[in-house]
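1. Just need the structure, nothing else, for what follows:
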Amino acid sequence: MTVFILVAGAFTGPYVWRDTAARLAAEGAEVHTVALTGLGEGPADPGAAVDLETHVADVLAVIDSVDVGRGRDIVLVGHDYGVHPALGAADRRARSVARIVHLDSGMPQDGVPALAAVPDQRLREELSGGGRRQTGALPPPARDGWPRWGSTAGLSEAALDGLTALAAPQPLGTLLQPLRLTGAGAAIPVTGVLCTGNGPGIEMVQLRVDVGDQAFQALADPRVTFFELPTGHWPMLSCPVELAEVLIDAAAGRGHRLTPADGAHPPAHLRPFLLDVPERPRERTGNTDLYLPEGPGPHPAVVFVHGGPVPAGTRPTPRDWPALRGYAGHVAGHGAVGVTLDHRLHAVTDYERAAEDVAAAVARVRADPRVDADRIALWFFSGGGPLTADWLAAPPAWLRCLAVNYPILAPLPNWGVVGGRFHPVRAVAHAGELPIVLVRAGREMAEIAATVEEFLTEAARRGAAVEVVDVPEGRHGFETHDSTDEARAAVRRAVGAVLAHLRA
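-> Predicted structure coming up:
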């Protein structure tokens, strides 16, 4: 028999698990929900401070109450903040816990407080002010404030009303006290349940492994499995039956396993470009490479802006990735200067400095006498999409075209507040007659595809000049994933459209 111990997230308590717990019990499992001190239960001493260690003790008490003999396995499920006390307890009862399930939660590390995982950046800054006492409590969100803590996609009006009515203040000490792990629980098998209405899915996590993000390398361990649920941050309320089925599969060791970045097989971003582009000489200055066409010029230029976030230590850096080199060499073969660059988008909080890097590179390119400064196109990829907002909001006269491939065009729900500046859906209202070429992957990740459709809807409403190039069977990063006739035709069409606007 499997014993599930369910630990709820911030502001919530055992009540959120009602329907999921009932389904698990109907399938023959034993289910315990943890009542965390201060979250609706209240400490024995009203004046006592409640911190993360208090909640770790709450989870330990439930673990210790379970008879783990007779082949009974404990699966410890932590949702949102709840994974922090769950991990703390598992670290101290490693022999009792058979699996830990991270339910739409982060990857807490030793010495890091739960506050670091709060999606709202402004709130993190406010609560992390120096000298703050770890007493008191954070009021629960108002009904319209829950999206600051996670996407409410999939929640009915009644469920949202109930979540709001039963929410309790979150003791500040639980968010501010660092998690302490000895490493004793490191060998416990782990399952991640990703809610794609709230953040990245499995494919995006695999991309982070592929580019060498050290924080993600451990997720490619064969003891780690993944599931996706197409819903928001509270699946126990939006799809409790489906969540129960996933938990049962997780307990059985099923789920998707990531491919490690072990060098045996090149990750997708390092596979050859889908077009056969002759090697061309390049000139490297600072963070910028120029691929020059034949003839003295001045020539129009296409500046290719990579996506991300890309970890700071990634090698090779993006301007040496085959797809970007291929695009730059391809346009150079058609009479335009191809430009690749590296920028400092290493985390979702880095868009401002990445924008500075891109602007500086564009200025340097325009100042080159071999470049026609009045005929420039900017081409953005993937997570570089938010950087288009500056150029859409106030297009300069010399910007003849803006192109985007499989872009993120609005902040994803789990990013928190990244500032209104980097929000292309809002900025497109000011694009005027700027030609926009959007290359859309038909098999795009759901969380990214939603931002593209939102952008296209707003662009149509505002009368923006958008040309969509569809790759129906293409995936995110299709230039190295999908070497098909369809994909090659889409690249040629997109390049042709951009070059036509430069020559107009």
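
2. use CA for all of it now, contacts and neighbours both
-> Noted.

3. Which helix or which strand is home to Val303?
-> Take DSSP states H and E as the rule and Val303 turns out to sit in strand 299-305.

4. which residues does Arg180 contact?
-> Arg180 makes contact with 88, 110-111 under the criterion Cα atoms under 8 Å, 6 or more residues apart in numbering.

5. Now flag whichever of those residues is closest to Val439.
-> The shortest separation between Val439 and any of those is 41.7 Å, and it belongs to Asp110 (by Cα to Cα).

6. Please give the structure of this sequence too, so both can be compared:
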Amino acid sequence: MATFVLVPGLFMGGWAWEAVAAELEAAGHRAVAVTLPAEPAAGLADHVDAVAQVLAAEGPGTVLVAHSYGAFPAVGAVDRQPELVSRVVFVDTGYPESGESVVLSMPQVDLLSGVTGDVVPVPKEIPAVHAVPEAEHERWKRLAVPQPVRTVTDPIELTGAWLRVPTTGVFCLASRLSIEFARSLHATGMPRFAKLAEPGVTFFELPTGHYPMLSAPKELADVLERAADGGGVGLYED
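-> I've put the predicted structure just below:
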């Protein structure tokens, strides 16, 4: 059985993973959902530290799962301790390069337009395209917290050690991410996308929106189990 460490995206805490964690635990796995520091003064390094502390506590062989923004603190943590992680699973997100910040890597999303003081306010709702059930949507609106602004403006510093770790990408099709899109990135020949076609790198697609932990937790848990065993397809496999 595997140990999964689950890292949330923007505005969310470990609560977002409750249904997925329950599915994994029912199948005999261990699931640890991380809640990242939400204090306005927190920076990206604080979030990296939080994930790194959980990895150190769990020990070698952990499957590290990162949703959306969570890829930044997750990659930062595994870059420090690659020997502790058997696989990184990216849920509907890419991975950063050293020196990048969230706002620089996502220019299409104007995260800073509504900044109040030291935090990015919680959006009013999850768009309908993501098909989050009403009860989960209401829970999200009740529990979501503002994002410390430095977590999205601080650049991440990486040695590249994390690149040795096998990875899996889970693409949510309603977000317009897909294996075909990953192929187009690899085809550019840019060094940052070389890892996409390496041995040990696999992919899944889910017919969901950006929040599968809220809209399809059973299906996501099934994919995470398969990813832990090296399942999925390579970039150029049918």
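
7. what's the strand holding Val303 of the first structure aligned against in the second structure?
-> Aligned using TM-score structural alignment, strand 299-305 of the first structure spans no residues in the second structure.

8. repeat for stretch 185-198 of the first structure
-> Using TM-score structural alignment, stretch 185-198 of the first structure pairs with 162-175 in the second structure.

9. start to end distance for the matching stretch?
-> 26 Å (Cα to Cα, to the nearest Å).

10. same deal with stretch 229-237 of the first structure?
-> Counting by Cα to Cα, you get 12 Å between the two ends of stretch 229-237 of the first structure.

11. tally of neighbours for Val224 of the first structure?
-> Residue neighbour count, defined by other Cα atoms under 10 Å, stands at 23 for Val224 of the first structure.

12. That one pairs with which position in the second structure?
-> So, by TM-score structural alignment, Val224 of the first structure is matched to Val201.

13. In contact with the spatially closest residue to its match that is not a sequence neighbour, which residues are there?
-> In this structure, Val201 of the second structure finds its nearest non-sequential neighbour in Thr167, 4.9 Å apart by Cα to Cα, 6 or more residues apart in numbering. Thr167 of the second structure makes contact with 87-90, 200-202 under the criterion Cα under 8 Å, 6+ apart.

14. Now with 10 Å, please.
-> 63-65, 86-90, 195-196, 198-203, 227-228, 230 (Cα atoms under 10 Å, 6 or more residues apart in numbering).

15. Regarding Val170 of the second structure, what is its secondary structure?
-> strand (DSSP: H, G, I helix; E, B strand; the rest coil).

16. measure it to Asp222 of the second structure for me?
-> From Val170 of the second structure to Asp222 of the second structure the distance is 12 Å (Cα to Cα).

17. Tell me which of those two has more neighbours.
-> Val170 (25 against 14).

18. Wasn't Arg87 of the second structure part of a strand?
-> Yes - Arg87 of the second structure: assigned to a strand according to three-state DSSP.

19. Report the distance from the strand holding Val303 of the first structure to the chain centre.
-> 28 Å (Cα atoms, centre = their mean, to the nearest Å).

20. Show me what it packs onto, helices and strands only.
-> Other helices and strands packing on strand 299-305 of the first structure, by 3 or more Cα pairs under 10 Å, 6 or more residues apart in numbering; DSSP states H and E, are strand 288-291, helix 322-332, strand 337-341, helix 351-367, strand 371-381, strand 399-405, helix 485-503.

21. The second one corresponds to what range in the second structure?
-> Residues of the second structure offer no counterpart to helix 322-332 of the first structure, counting by TM-score structural alignment.

22. Between strand 371-381 and that helix, find me the angle.
-> Helix 322-332 of the first structure runs at 150 degrees relative to strand 371-381, counting by axes from the mean of the first three to the mean of the last three Cα atoms, to 10 degrees.

23. Okay, angle between helix 322-332 of the first structure and strand 299-305 too, please.
-> Using the same axes, to 10 degrees: helix 322-332 of the first structure against strand 299-305 is 170 degrees.
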